[in-house]
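Asks: got a sequence here, can you model it:
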Amino acid sequence: MKTYDEKHIKNIVLLGAPKSGKTTLSETMLFEAGIIGKRGTVEEKNTISDYHEIEHERGNSVYATLLHTEWKDYKINIIDTPGLEDFIGEVIAAIRVADTAILLLNAQYGVEIGTELIWDYVDKYRKPTILAINQLDAELANFNKTVEEATRILGRPVTVMQYPVNQGTGFNAIIDLLKMTMYRFPENGGKPEKLPIPDNEKERADQLHNELVEKAAENDDTLMELYFEKGSLDEDELRQGIKTGMLNHQVFPLFCLSAKNNMGSGRLMGFIDNVVPSAVEMPPEITEDGKKVPCDAAGSTGLFIFKTLQEPHIGRLTYFKVMSGEVRGGMELINEKGNTTERISQLFIADGKNRNNVERLRAGDIGCTLKMKNTLTNHTLAEKNFPGEIVPIDFPGSKVRVAIEAKNKGDDEKLSEVLAEIHMEDPTLEVEFNRELKQVILHGQGDLHLLVTKWRLENIYKMQVDFHAAKIPYRETIQKPALASYRHKKQSGGAGQFGEVFMRIEPWYEGMPPYKEHTVRDTEEIALNWGGKLVFNNCIVGGAIDNRFLPSILKGVMEKMQEGPLTGSYVRDIRVSVYDGKMHPVDSNDISFKIAGMMAFRDAFHQAAPQLLEPVFDLEAIAPDVMMGDIMSELQSRRSVITGMDTINGYQVIKARTPQAELDKLFAALRNVTQGKAKLKSQFAEYAPVPPELQKKLSDSYKEDLSI
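Replies: So this is what the prediction gives:
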């Protein structure tokens, strides 16, 4: 296979909401370039891109898939991505290494919520962007409405390059405003006939062409002068202005497509060849310490790992972008993260599950290799004199969680290893071994994300697992002061045990007045690992208890705070004051006062109006106006408190506070009532009191479990 230099490599990522036609377009692009002789379809499960078994079962993309094509002396690397929010990690990684984003919009539905979520990341990375309105052959296609929505949400940079002559079921012609030509496609698609613009379309075409010229000119001072001088720009000048605008994130060219019928894809590929920035024209990459890494084949070799995948019968595949220099089979590169050396045994160009062996890849290119031992997603592999680690991909936090366990207890260790392997592939799936809750918890982007993980465990790794509701990390505290004492006395043959402690406990809060009930000799303020504080006052006078036993009393209190009396949850925000006690000259020791302190704290806690606290999250839901009633109903039925409402880009925004105990079910419910069109995010806010009836229910359940 020909080795392309950085000036002739174009890296694009196909983005869009589910069913916008990304996989179909990738198939059509490969067919149009002659890479494949026949186009597959999602329905027939024979596309180059969606090749995993789970994708065939579901009928949509789960993984980002690397493909390539060659078009008029350019190599175009294509990454086809999932459209579902559950697999946003795959999307973000692909955006990170692509040089241009092609955002597909379904002509029937316009700019969907899923599209907006994806756009947030395109905008964050400031990637040059093409908009492609697909499915213009559908009965409900509405080009003008889709353009209006795109302009409203993405702004003035939306720049119409083409418009359909006859959208809908008879769609077969477009007006191209760059070439000022009408393209009419044969019935089965493919190469169009070039025709003059019809008289009844000239006025509209001229108006949109002038808008295109103005948009191209305003991004380049030289072109602006030419525009004022000539009153227009020629085709080459237009291309130059559009490219500059794309690089400045000020021009988003908009194209027309029917990917299914192969109408418009060839023209789009021609634009990618002629106008879209090549790898070398993109801004340099940045290392973690701020150094620039230009895309230069003569520079020091550096690879950025953006994806790892465990393939059955093959092993670990490592996908990378060559940020600088040239990589060859047999090279040894240093993993900057762990300061280990990896040998590049083989290099491949990937087309789905098919991998073509190549001898080398140059700066700007994307490829994969096998058998990396210590190299994972977000790592940098480089020669010794490479400037440093490339800034890693910032993956989003999780939205839902579930507890997982192996059906066969003997598989617990293997399950841990497999989950670590899956997290390595998918950083948005987090694995937590929670000692507090005594559960292994999976954190994911949605219920489907978790279910696909379960499918992989059972079908790829041959492990049977169960999902359970993840427990809630409650906290316990008190609402009023209380006094208690406890005498620990034990006599058995030899040395005995004796310790008696008197203490006062009270709720602690930031800025509370100093303790005045007794004289305070010294105070220890402890920031608890699980949140909140313990303030421990030593108020012993007259030697009732030796100072050497105070640490043991504190240890007993701390031990009991790790398993509160109400539900066994951590205790927080309490001030403990030990003000009296008794010792025995022979039998008193550390264990005696530890037990006495623990039991005195327990007894005082029960008298101090115990309060169970639950984690509460700030929730934000963005959705179309017509869905607000259903969203409000779901929120109110799950103990949520509405904290605000707003409007953004024509969508309604509801803000609420929701207990974590309701959050997982709420996310699923909201996705259901909005058909996945709501944009949801949550963030921990605080611990808040549990309602009395729920507190009693949880406490009774805990006591019942203890008695079993």
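
Asks: CA atoms for contacts and neighbours, from now on please.
Replies: Will do.

Asks: give me the neighbour count for residue 187.
Replies: Residue 187 has 13 neighbours, counted by other C-alpha atoms under 10 Å.

Asks: contacts only, for it.
Replies: residue 172 (C-alpha atoms under 8 Å, 6 or more residues apart in numbering).

Asks: measure it to residue 171 for me?
Replies: 10 Å (C-alpha to C-alpha, to the nearest Å).

Asks: could you point out the longest strand in the chain?
Replies: Ranked by residue count under DSSP state E, the longest strand found in the chain is strand 610-623.

Asks: quick one more, to check against the first:
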Amino acid sequence: MKTYDEKHIKNIVLLGAPKSGKTTLSETMLFEAGIINKRGTIEENNTISDYHEIEHQRGNSVYATLMHTEWKDYKINIIDTPGLEDFAGEVIAAIRVCDTAVLLLNAQYGVEVGTELIWDYVDKYRKPTILTINQLDAEQANFNKTVEDAAHILGNAVTIMQYPVNQGSGFNAIIDLLKMTLYRFPENGGKPEKLPIPDAEKERAEQLHNELVEKAAENDDTLMELYFEKGSLDEDELRQGIKIGMLKHQLFPVFCLSAKNNMGSGRLMGFIDNVAPSAVEMPPEITETLQEIPCDPAGPACLFIFKTLQEPHIGRLSFFKVISGEIKGGMELINEKGNTTERISQLFITDGKNRNNVERLRAGDIGCTLKLKNTLTNHTLCEKNFPGQIAPIDFPPPKVRVAIEALNKSDDEKLSEVLAEIHIEDPTLEVEFNRELKQVILHGQGELHLLVTKWRLENIYKMEVAYHAAKIPYRETIQKAAIASYRHKKQSGGAGQFGEVYLKIEPWFEGMPPYKEHPVRDTEEVSLQWGGKLVFNNCIVGGAIDNRFLPSILKGVMEKMQEGPLTGSYVRDIRVSVYDGKMHPVDSNDISFKIAGMMAFREAFHQAAPQLLEPVFDLEATAPDVMMGDIMSELQSRRSIITGMDTLNGYQVIKARTPQAELDKLFSALRNVTQGKAKLKSQFAEYAPVPAEVQRKLSEDYKKEEVHSD
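Replies: All right, here's what the predicted structure looks like:
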């Protein structure tokens, strides 16, 4: 394969809702360029993209897949992405390293579920964008409505570059407003015939062409002067203005396609070659220390890992973009985060599962390598004295969670290793080994995300696993003061055990008045690892308890606070004042006072109006106005408290406080009632009291578990 300079490498990402035709378009582009001799289909499971078994079973993309074409002296790197929000990590990583986003819209359905969410990521990274209206050969195709839907979301930057002459089942012709030519395709697609614009279409074509010229001119002062001077722009000037508008994120050209019938893909690739910006024309990359790194083949060698994939029988594949310089096989590069040096043993360009060896890759290109030991997604490999690590991809926080266990207990250690490996591949799947809840918890983007992970564990790693509801990290506290004492006495032949403790417990809060019922000799304030505080007052006078036993009493109290009396949850925000007790000159020891302190605290806790607290999250749901009623109903049915409403870019925003116990089910319910059109985000807010009936049930369940375990 020839080596392309940085100006002749174009990186595009195919985006769109499920079934919008991304994989079919990528197949057609590879066929048009001669990379493949026959186009595969999703139905026959033989496309270059979507080659994993889970994708064959589901009939849609789960992974982002890297491919390439060579078209008229340009190399186009293509990343085909999933359309479902559950696999957002794959989408975001691809957007991050590509230079142009190609957003597919299904002409039958317009802007579909998920398209708006994808657009948020494109807009965040300010990527130049091409809109392609696909499936214009479908019976229900409606080009004008699809353009209107897109303009409603993206604004007046949506600019028609092509429009269909005869959309629907007879579709075979488009009018191109840049070249002012009609393209008519043969029955089986492929290379079109170039014809003059018919008289019946001339008025509309001229009007849309003038709009395109104005859009191109308004992005550059020089072009605007030319436009005022000549009243128009020639084709080269139009290309220049369109590129400037795309780079400014102020012009999104609209193209027409039937990817399935190979109509329009060649013209799209020609536009990508001639107009879409290359990496060298894009803003420079930014390091974590905010230094700019231009795309310069003469600069120091640097690559950025954007995706890691574990392939059976092959090992770990690391996909990267060359940020600067030139990468060659055999190079040794430094990874500051991994604190190691990595040797680039082999370089590949990939087309799905097919890998082709290359000797070098220049700045702006995308490729992959094998078996990097300590280099993961978001890591930078570079030469010595490079300015620093490239700013990482910002992956979305998880939205749902589930507890996982291996059905075969001998697989516990293996499960931990496998989950760690899967997390390396998919940073949006987080693994938590929660000692408090005694569960391994998976945090994911949605139910489907978690189900696909389970499928992988069972079918690729051959491990039987089960999912359970993740427990809630409740907290316990008290609502009033209480006094209790406990005598621990044990005699069994030899040295005995004796310790007696009197103490008072109170709810603690910031700024509460000092304890005055007994003289306080000293106070220890403990900031608890699980949140809140324990304030421990030593009020012993007259030597009733020797000072050396006070730490043991505190230790006993702390142990009980790690397994609260109500539900076994952590206890927080309590002031304990030890004011009296008794010792034995022979039998008193540390263990005696530890047990006495623990049991006195336990007895006092039950008398102090114990209160169970639950984690509560701030939730934001953004959706169209017509869905507000359904969203409100779901929130209120799940113990949510509405805290406010707002508007944002034509959408309604509902803010609520929701208990974590309801959160996982609520996310799924809101997705269902809004057909996935709601944008949801949550953040921990506080611990708040649970309703009395919920506390009673949880406490009773805990007592039953204790009896059963005994």
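
Asks: quick TM-score on the pair, please.
Replies: TM-score of the superposed chains, computed with TM-score structural alignment, normalised by the length of structure 1, equals 0.97; 708 aligned residues with a C-alpha RMSD of 1.7 Å.

Asks: hang on, the earlier thing: after the longest strand of structure 1, next one along is what?
Replies: helix 628-636 (DSSP states H and E).

Asks: give the next helix or strand downstream of that next one.
Replies: Using DSSP H and E, the helix or strand that follows helix 628-636 of structure 1 towards the C-terminus is strand 641-648.

Asks: and for residue 527 of structure 2, the neighbour number?
Replies: Neighbour tally, residue 527 of structure 2, other C-alpha under 10 Å: 13.

Asks: can you check the one 4 residues further on too?
Replies: Residues lying near residue 531 of structure 2 (other C-alpha under 10 Å) number 13.

Asks: got a list of what it touches?
Replies: Taking C-alpha under 8 Å, 6+ apart, we find residue 531 of structure 2 in contact with residue 572.

Asks: could you check how far it is from residue 511 of structure 2?
Replies: The gap separating residue 531 of structure 2 from residue 511 of structure 2 is 17 Å, by C-alpha to C-alpha.

Asks: mind checking how far the aligned partner of residue 636 of structure 2 in structure 1 is from residue 659 of structure 1?
Replies: Aligned counterpart of residue 636 of structure 2 in structure 1: residue 636 (TM-score structural alignment). Noted for residue 636 of structure 1: a distance of 12 Å to residue 659 of structure 1, by C-alpha to C-alpha.

Asks: neighbour count winner among the two?
Replies: Between residue 636 of structure 1 and residue 659, counted using other C-alpha under 10 Å, residue 659 has the larger neighbour count: 24 against 13.

Asks: grab the nearest non-local neighbour of that one.
Replies: Leaving out its chain neighbours, the residue that sits closest to residue 659 of structure 1 by C-alpha to C-alpha, 6 or more residues apart in numbering is residue 616, at 4.2 Å.

Asks: distance of that neighbour from residue 249 of structure 1?
Replies: Distance, residue 616 of structure 1 to residue 249 of structure 1, by C-alpha to C-alpha: 39 Å.

Asks: in structure 2, what range does the strand or helix carrying residue 700 of structure 1 match?
Replies: Assigned by DSSP H and E, residue 700 of structure 1 belongs to helix 692-707. Aligned by TM-score structural alignment, helix 692-707 of structure 1 falls on residues 692-707 of structure 2.

Asks: that stretch vs structure 1, average distance?
Replies: Following the fit onto structure 1, the mean deviation recorded for stretch 692-707 of structure 2 is 1.1 Å by mean C-alpha distance after the TM-score superposition for structure 1.

Asks: list the buried residues of that stretch.
Replies: Of all the residues in stretch 692-707 of structure 2, those buried under the rule 16 or more other C-alpha atoms under 10 Å are 695, 699, 702, 703.

Asks: which one of those residues is nearest to residue 351 of structure 2?
Replies: Nearest to residue 351 of structure 2, judged by C-alpha to C-alpha, of those is residue 702 at 55.2 Å.

Asks: contacting residues around the residue nearest to that closest one when sequence neighbours are not counted?
Replies: The shortest distance from residue 702 of structure 2 to any non-neighbouring residue, by C-alpha to C-alpha, 6+ apart, is to residue 567 (5.3 Å). The contact partners of residue 567 of structure 2, taken as C-alpha under 8 Å, 6+ apart, are 698, 699, 702, 703.

Asks: tell me how far residue 567 of structure 2 lies from residue 706 of structure 2.
Replies: Relative to residue 706 of structure 2, residue 567 of structure 2 is positioned 10 Å away (C-alpha to C-alpha).

Asks: same check on residue 433 of structure 2?
Replies: The value you get for residue 433 of structure 2 to residue 706 of structure 2, if C-alpha to C-alpha is used, is 23 Å.

Asks: and the helices in the stretch 501-650 of structure 2?
Replies: Ranges of helices in the stretch 501-650 of structure 2, per DSSP state H, counting those that start in this stretch, are 550-561, 590-607, 628-637.

Asks: which residues does the last one contact?
Replies: Contacts with helix 628-637 of structure 2, where a contact means C-alpha under 8 Å, 6+ apart, come from 641, 642, 652, 656, 658, 666, 669, 670, 673, 674.

Asks: which of those residues are buried? Put it as a PyMOL command.
Replies: To isolate the buried subset of the contacts of helix 628-637 of structure 2 in PyMOL, counting by 16+ other C-alpha under 10 Å, use the following:
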select buried, resi 641+642+652+656+658+666+669+670+674
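
Asks: let me know the closest of the contacts of helix 628-637 of structure 2 to residue 24 of structure 2.
Replies: residue 674 (28.1 Å).

Asks: what's near enough to touch that closest one?
Replies: 623, 627, 630, 631.

Asks: check residue 286 of structure 1 too.
Replies: Shown in contact with residue 286 of structure 1 (C-alpha under 8 Å, 6+ apart): 292, 293, 390, 391.
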